[in-house]
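>>> Sequence plus the predicted model coming up.
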Amino acid sequence: MTEKTYNVLFICTGNSARSIMAEALMNHAGHGRFKAFSAGSHPTGKVNPLALQALTWLHLPTEGYRSKSWDEFAQPDSPRLDFVLTVCDNAAGEVCPVWPGQPMSAHWGVPDPAAAEGSDEERMRHFHDAALTLKRRIELMLALPLARLDALSLQHELREIGKTGKTAAV
């Protein structure tokens, strides 16, 4: 019997940094059990180069990512989503499209590294911190016994993950 593959959509307003990093992290750590996508409510149209540098720092692929609208995932022929996770506070407060399949949703707010000011080194540190926070939260999600949790318990766990997983060390 083959194990279910869960589709996860990470949403952020611009889909240029946090959601892109989350997509890469989930696709890597999910080992085929999870297929991640990312999108934005108001996509910038480009991936932030520092987000790609953070992925390189984590030894993850950086090819093939693009900033895209969440409308791509609200179409009848879109992948059936199991989870929709917002990773920025702006996207969490927006009215989302109706997602096919009624996926489980939660907010995993992470400070916007693209808004950080300072030297190149200081700005890169903010991208590393955001990537590590997302990595930890994704690891926590992957550790959940999905097949054994009822919907209410799973929803609770996903929301709790969004309140934790903050780290400043590798």
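In hand now; what should we look at?
>>> Could you use CA atoms for every contact and neighbour count after this?
Noted.
>>> where along the protein do the helices fall?
With DSSP state H as the criterion, the chain has helices at 18-29, 49-57, 89-92, 120-142, 151-161.
>>> Out of the ones you listed, flag the one nearest Ala39.
Nearest to Ala39, of all the helices of the chain, is helix 18-29, at 7.0 Å by Cα to Cα.
>>> now the closest one against helix 49-57, angle please.
Angle between the axes of helix 18-29 and helix 49-57 is 20 degrees (criterion: axes from the mean of the first three to the mean of the last three Cα atoms, to 10 degrees).
>>> A further structure is provided below for comparison with the first:
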Amino acid sequence: MKKIYFLCTGNSCRSQMAEGYAKELFPSDKFEIRSAGVEKHGLNKNAVQVMAEDGVDINQQYSKLIDLNYFNSANLIVTLCGDARDKCPVIPPQATSIHWPLPDPAKATGTEKEKLQAFRKVRNKIKDNLFELVQNYK
């Protein structure tokens, strides 16, 4: 079974959304999907909301720190922000590494509507990236 690990700073938004989509798109009998952060910030309610709008329930996911055992056995490691890429442990030799430089929607300012739009924009980019990844990573 192939292991995919999505990493970002606080494992509250981007990596959680990527994990949610990946679990929908990759066959569970061939892929184990996890996410984590270099810190734990808790699952962001706006991430949960915008994913639910697209039919993906991430409500039961939770913020986790990088598990070095899983990290060292992963086949694919995807960093979703510069902080995770820069603070990430050395990528193990068997793993492929991909970087998706996505802005942190949790740092969006403005009205609640504007903040949710920032989350939707990042969610849509993650979804597009994952559709491409599914096509190219077997």
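Looks like it arrived, so ask away. On a predicted model such as this, the values are computed, not experimentally measured, just so you know.
>>> thinking again about what came up before, can I get the helices of the first structure in a markdown table with distance to Val8 of the first structure?
Output for the helices of the first structure, formatted as a markdown table (distance: least, Cα to Cα, whole Å):
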| stretch | distance to Val8 of the first structure |
| --- | --- |
| helix 18-29 | 8 |
| helix 49-57 | 19 |
| helix 89-92 | 16 |
| helix 120-142 | 11 |
| helix 151-161 | 12 |
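>>> now these in a markdown table, with distance to Ile11 of the first structure and mean neighbour count?
Listed next are the helices of the first structure as a markdown table, based on distance: least, Cα to Cα, whole Å; neighbours: other Cα atoms under 10 Å:
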| stretch | distance to Ile11 of the first structure | mean neighbour count |
| --- | --- | --- |
| helix 18-29 | 6 | 24 |
| helix 49-57 | 15 | 18 |
| helix 89-92 | 7 | 17 |
| helix 120-142 | 13 | 20 |
| helix 151-161 | 15 | 15 |
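>>> Quick one, which of those gets closest to Arg80 of the first structure.
helix 18-29 (16.1 Å).
>>> hang on, the earlier thing: compare the helices of the first structure and give me the one nearest Pro79 of the first structure.
Nearest of those to Pro79 of the first structure, taken as Cα to Cα: helix 18-29 at 14.7 Å.
>>> mean deviation of that closest one from the second structure?
Helix 18-29 of the first structure, aligned to the second structure and superposed, deviates on average by 0.4 Å (mean Cα distance after the TM-score superposition for the first structure).
>>> which residues of the second structure does that helix align to?
Residues 14-25 of the second structure are matched to helix 18-29 of the first structure when aligned by TM-score structural alignment.
>>> just stretch 126-138 of the first structure next, same as before
Residue span in the second structure matched to stretch 126-138 of the first structure, by TM-score structural alignment: 118-130.
>>> Show residues contacting the matching stretch.
Outside stretch 118-130 of the second structure, the residues within contact range by Cα atoms under 8 Å, 6 or more residues apart in numbering are 14, 17-18, 21-22, 25, 46-47, 50-51, 102-103, 105-106, 108.
>>> quick one: which of the residues you listed is nearest to Gln135 of the second structure?
Leu25 (10.2 Å).
>>> quick one: the closest one from Leu7 of the second structure, how far?
18 Å (Cα to Cα, to the nearest Å).
>>> repeat for Arg85 of the second structure
Distance from Arg85 of the second structure to Leu7 of the second structure, by Cα to Cα: 8 Å.
>>> Can you pull the residues that touch both of the two?
The contact lists of Arg85 of the second structure and Leu7 share Thr79, where a contact means Cα under 8 Å, 6+ apart.
>>> Now find how far off-centre the match of helix 18-29 of the first structure is within its chain.
Mean C-alpha position of stretch 14-25 of the second structure versus that of the full chain (Cα atoms, centre = their mean, to the nearest Å) differs by 6 Å.
>>> Many thanks, I have nothing further to ask.
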